[in-house]
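Colleague: Take this sequence and fold it.
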Amino acid sequence: MDLGWLWWLGAALILGVVEMLTVDLLFLMLAGGAVAAAVAGLLGAPFLVQLLVAAVVAVLLLFGVRPWALAKLKSTTPDAKTGIDAQIGRTATVVADVTDRAGRVKLSGEVWTARNEQRGTVLPAGTDVVVVRIEGATAYVTAPETPVDPSQPYGPPAPGY
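Modeller: Predicted coordinates for the structure are as follows:
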């Protein structure tokens, strides 16, 4: 008895492991083709037929099932913000007076260099502020009740500027 189907099964397992690392559903569809080829091999089909079955099933899965499965996966999985994106909108505490040129805030347990988004005002130590954006290692903050005008990315000009 030919045990070539075991190679296809091994390939399917390897592709399944790669899929777990990427979560793109590409390697899962290829693994489906390998499983189909393993079934064909188990039924006694010659290698060329197994190869053809693997290719046809993988292509059908890639173009028939994958788009639907990706859409379903993305609609049920929330976008998790990480890194800098996760800090925007968070509340921070001023630890050293924040102006439009200097200051420090404590954000998520870390002390960050900070700048006031609103020019000409000082946010005193102990004030809670909201992170508006981050550039490099500097958090741009504003007082929670201060609306930020999106047409003026650096806030209104201060008197005397």
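
Colleague: can we go C-alpha only for contacts and neighbour counts from here?
Modeller: Will do.

Colleague: what about the helices in the protein?
Modeller: In the chain, helices defined by DSSP state H lie at 5-22, 26-42, 47-60, 66-76, 84-87, listed in chain order.

Colleague: Tell me what angle the third one forms with helix 66-76.
Modeller: In terms of direction (axes from the mean of the first three to the mean of the last three C-alpha atoms, to 10 degrees), helix 47-60 departs from helix 66-76 by 40 degrees.

Colleague: now the other sequence, so there's something to compare against:
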Amino acid sequence: MAWLWWLGAALVLGVIELVTVDLIFLMFAGGAAAAAVVALIGTPLWVQVVVFAVVSVVLLFGVRPWGKRLLERSTPDTLTNVAAHVGREATVLIDVTDRAGRVKLVGEVWTARASRPGVVLPAGTSVRVVRIDGAIAVVEATADTTLYP
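Modeller: Here you go, the predicted model:
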């Protein structure tokens, strides 16, 4: 009957791994599955716990680094949050200077400022986001924009 508990633990740990995707809980699930096999044979509880610990440690330090490298190689880097806005184009709504202005970036209105001092980007100008400082988009004119000081 103990093998059912180990199998249940392996399933729960597998589900937790689906949420975290860090390959840690998957290694513990493998240890629990190994303990379930040993429990099915009829070994005492202390042997089951030792098998769980040994298999988990071997998987953590032997298999996880290889699996992690494989996962990182096959997963594309996806920029999120403000990092995803850097390099995107925006449209100036209110003249942008090195101190203030407003742009429309991906359907949202952002406070903006020019990346170079003394430059004024007039309303309607197409700009590119250079970086995000807090909640302010730092922008520069695209190549086809004419500027006035």
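
Colleague: related to what we said a few turns ago, most packed of the helices of structure 1?
Modeller: Across the helices of structure 1, the average number of neighbours (mean count of other C-alpha atoms under 10 Å) peaks for helix 26-42, which reaches a mean of 24.

Colleague: just to revisit the earlier point, possible to save the helices of structure 1 as a markdown table with distance to Arg104 of structure 1?
Modeller: Converted to a markdown table, these look like this (distance: least, C-alpha to C-alpha, whole Å):
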| stretch | distance to Arg104 of structure 1 |
| --- | --- |
| helix 5-22 | 39 |
| helix 26-42 | 46 |
| helix 47-60 | 55 |
| helix 66-76 | 38 |
| helix 84-87 | 15 |
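
Colleague: what's the closest of those helices to Glu145 of structure 1?
Modeller: Glu145 of structure 1 lies closest, by C-alpha to C-alpha, to one member of the helices of structure 1: helix 84-87, at 18.2 Å.

Colleague: In structure 2, which residue range corresponds to that closest one?
Modeller: Aligned by TM-score structural alignment, helix 84-87 of structure 1 falls on residues 82-85 of structure 2.

Colleague: what does the matching stretch rub up against?
Modeller: Val129, Ile132 (C-alpha atoms under 8 Å, 6 or more residues apart in numbering).

Colleague: between the helices of structure 1, which gets nearest to Ala96 of structure 1?
Modeller: helix 84-87 (19.2 Å).

Colleague: how much does that closest one stray from structure 2?
Modeller: Compared with structure 2 after fitting, helix 84-87 of structure 1 deviates on average by 0.4 Å (mean C-alpha distance after the TM-score superposition for structure 1).

Colleague: quick one: which of the helices of structure 1 is nearest Ala139 of structure 1?
Modeller: Among those, the nearest to Ala139 of structure 1 by C-alpha to C-alpha is helix 84-87 (9.0 Å).
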